[in-house]
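Student: just a sequence and a predicted model for now, questions to come.
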Amino acid sequence: MSKSDPITISVDAMGGDHGPAVVLAGVAITQQRHPDARFVLFGESDAVLPVLDRHPALKAVSTFHHCDVSIRMDDKPSQALRQGRYRSSMWRAIEAVKTGEAHVAVSAGNTGALMAMAKFCLRTMANIERPAIAAIWPTLRGESIVLDVGATIGADAQQLIDFSMMGGAMARALFRLERPTVGLLNIGVEEVKGQDEIREAGRLLKETEMPGIEYHGFVEGNDLGKGTVDVVVTEGFTGNIALKTAEGTARQIAGYLKAAMTRTWMAKLGYLLAKSAFDRLRDKMDPNKVNGGVFLGLNGIVIKSHGSADAEGVAAAMDLAYAMASDGLLAKIEADLQTFHHRVSDEAAPEPAAPTILPGAAQ
């Protein structure tokens, strides 16, 4: 598939809590936003084709492949990989990226199964031991990227550095930044704080000047919402808890506001007078607006949509897939990783020894 080809997105139409009806409605929204895009749809024909008939514009730019197996949201990754390899809509959507039929794959299905299949099918990039899931995080300054938010538990210094390189490449592609700022999530900003692997990763990032990122230093949990840096790097256990906490807090605040605005007739009047402001706040806090986790570190791009996402949420994930494929994310990641490893190797290489001059030898 050449760079001049239209962006093609492969879609697991059976993924998510709501199935093809919501998934295809979201794909149809993206098709309207990006008329040049093409789609390869995978799923059970009895479930997908009747829904696809209701979206004629999408149908005209799509290819459909019937699949016998659909991965359930409660399937264990090992079970899904064993039973769904080669035959499921999830596997075949990923495989379309490997074969070059599509530039990027999107699924709202089981996260563990999707990661297991993506790693098995696409394999990790050279020098990458573990992939990461990168999420877009709304902040007071706009948006940041946070990774890893659930692909791995624990990470050593080298893996945190790899995450930094991959997150920086994604920020350059998505935010059009020449040198995005990168921070390591820690319990304090002082260099003496934190676990050994975090302090070692910080030392190496500080000492190795990289053209693609600007290392900021350590950041704390409250910096996530502030937007202190463009990319926040952590390991998957901490990142996933932070993500779920932020989403839960957003819903909690929304619930508080709704209860407060409907308590009395004066409150209802105040809500009506400030409705546009509350609508903007609701949109800013809506997880659907920034839906889509990018699997980084694989030989191909895979996007994970929230399983509970509505059509607009699915469209947000599809739009992200389009942007990542259009901006050459894989090439940026490979170039950054190669540059970093070369620089570290050069700095670690010993100085050539001075020649030994034997007594009596000509000088």
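Tutor: Structure's in. What do you need? Residues are numbered from 1 along each chain as shown.

Student: C-alpha from now on. contacts and neighbour counts both.
Tutor: Noted.

Student: count of neighbours near Glu190?
Tutor: Residue crowding around Glu190 was assessed by other CA atoms under 10 Å; the count is 12.

Student: over to the one 3 residues further on?
Tutor: Lys193 has 13 neighbours, counted by other CA under 10 Å.

Student: nearest spatial neighbour of it, skipping sequence neighbours?
Tutor: Spatial nearest neighbour of Lys193, chain neighbours left out: Ile187 (6.8 Å); criterion: CA to CA, 6 or more residues apart in numbering.

Student: ok, now how distant is the one you found from Leu272?
Tutor: 42 Å (CA to CA, to the nearest Å).

Student: then this one, side by side with the first:
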Amino acid sequence: MSLPRIAVDAMGGDEGVRVMIDGAAEARRRHDRFKFLLVGDEARIKSALESHPNLREASEILHCDDVVAGDEVPSRALRRAKTTSMGLAVNAVKAGDAGAAVSAGNTGALMAMSKLALRTMPGIDRPALAAIMPTLGDNDVVMLDLGANTEADARNLVQFAVMGAAYSRILTGKEKPSVRLLNIGTEEIKGFDRLREAAALLNDATGLDMQFDGYVESDKINRGEVDVVVTDGFSGNIALKAIEGTARFVTDLLREAFTSSLRSKIGFLVSRPATELLKHHLDPNNHNGAVFLGLNGVVVKSHGSATAGGVANAVAVAARLLEENLTRRISTGLAEIQDRQAIVAEGEAGSEESRLAK
């Protein structure tokens, strides 16, 4: 079966063309049914492809030497969407020349270009940025929104829950992944009105392919007790940065502890298998690939500092979402929630008519 191509912004990211092509080549080995559209400086891409004949045979190059800078203001980058490697990769999805786009460039610019070019799916007010994080359990946790929307009302949070659950079903294979709203406590009375309203809507929507389990506090995100954590972009971004910072802190602390003396160095050698496992678990490259959910197309954001392995994981995320038809799954969940809201609205209108008739 022929699958849509994946457009790769070969110029984005801190490490440039070589790492992006190396990552795409590794992803190609995992998903050999996919073909690629490599967007960027043709001469540099061809040079990088010399050591990857398998990717070269499955790729087309779209030449572009204009690049969105990492610190560029999104509004300025948006005006150059038709001339930059990032913009052309996203526009390839819009035009149907690719099924997904992957970039390691400026997050704000990528979000702005994606929203303008692809628009949001019917029934979605705002797209959300979702990422995968490791847990102590057997499952990874999907968390959204992580920065696309600094504020979100109850309706937005419900939509995020539907999108996050659809993504989690692809990752975990669970028919009804556990979904919780991020809050300052697990009691029903805690949190803002919008959180309590969203919780009520999700509790009432019994037809959804998810198991809504109320609230979760930030210290429980990585315990493995939940599959999807839903919040607004402001709180989500703070939580994400705190988790990433803590992971780096633990890693650096262990490094200092194991090099502080001869005895500690010997201890490191003894415990090396365990520390290598910890390092692997905390390495962001192993969970690389944030997704803009809710758009009419798949767009994946890679860490700017990702290694080739990290880029491969981001491309693999795009491939898997295309294979599993993420947008169709989201549409099905949205239809369920919209039907429920229509029934509730109809019931409320009927109650009001009865009250007035009296």
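Tutor: That came in fine, so what should we check first? Source: prediction; values computed, not measured.

Student: give me the TM-score for these two chains.
Tutor: Superposed pair, TM-score by TM-score structural alignment, normalised by the length of structure 2: 0.95. Supporting alignment: 350 aligned residues with a CA RMSD of 1.4 Å.

Student: thinking the residue nearest to Lys193 of structure 1 is in contact with Gln195, fair?
Tutor: No - the pair Ile187 of structure 1 / Gln195 is not scored as a contact, 9.1 Å apart, by CA atoms under 8 Å.

Student: trace Met20 of structure 2 over to structure 1, please.
Tutor: Under the alignment (TM-score structural alignment), Met20 of structure 2 pairs with Val23 in structure 1.

Student: host element of that match?
Tutor: helix 20-33 (DSSP states H and E).

Student: one step back: what's the neighbour count on the match of Met20 of structure 2?
Tutor: Counted with other CA under 10 Å, Val23 of structure 1 comes out at 31.

Student: check contacts around it.
Tutor: Counting by CA atoms under 8 Å, 6 or more residues apart in numbering, Val23 of structure 1 touches 13-16, 311, 314.

Student: ok, the residues you listed vs Thr339 of structure 1, which is closest?
Tutor: The shortest approach to Thr339 of structure 1 among the contacts of Val23 of structure 1 belongs to Val314, at 34.9 Å (CA to CA).

Student: now the counterpart of the closest one in structure 2. Nearest residue, chain neighbours left out?
Tutor: For Val314 of structure 1, the aligned residue in structure 2 is Val311 (criterion: TM-score structural alignment). Excluding the flanking residues, the one nearest Val311 of structure 2 by CA to CA, 6+ apart is Gly23, at 4.8 Å.

Student: correct me, but that neighbour touches Ser302?
Tutor: No - counting by CA under 8 Å, Gly23 of structure 2 does not reach Ser302; the two are 10.8 Å apart.

Student: okay, these two: which has more neighbours?
Tutor: Each of Gly23 of structure 2 and Ser302 has its neighbours counted (other CA under 10 Å); Ser302 has more, 29 against 22.

Student: how about the strands of the stretch 251-358 of structure 2, start to end?
Tutor: Assigned by DSSP state E, counting those that start in this stretch, the strands in the stretch 251-358 of structure 2 fall at 290-293, 298-301.

Student: the first one maps to which residues in structure 1?
Tutor: This means strand 290-293 of structure 2. Going by TM-score structural alignment: strand 290-293 of structure 2 matches residues 293-296.

Student: before we move on, what about stretch 206-217 of structure 2?
Tutor: Under TM-score structural alignment, the match for stretch 206-217 of structure 2 is residues 209-220.

Student: give me the buried positions along that stretch.
Tutor: 210, 212-219 (16 or more other CA atoms under 10 Å).
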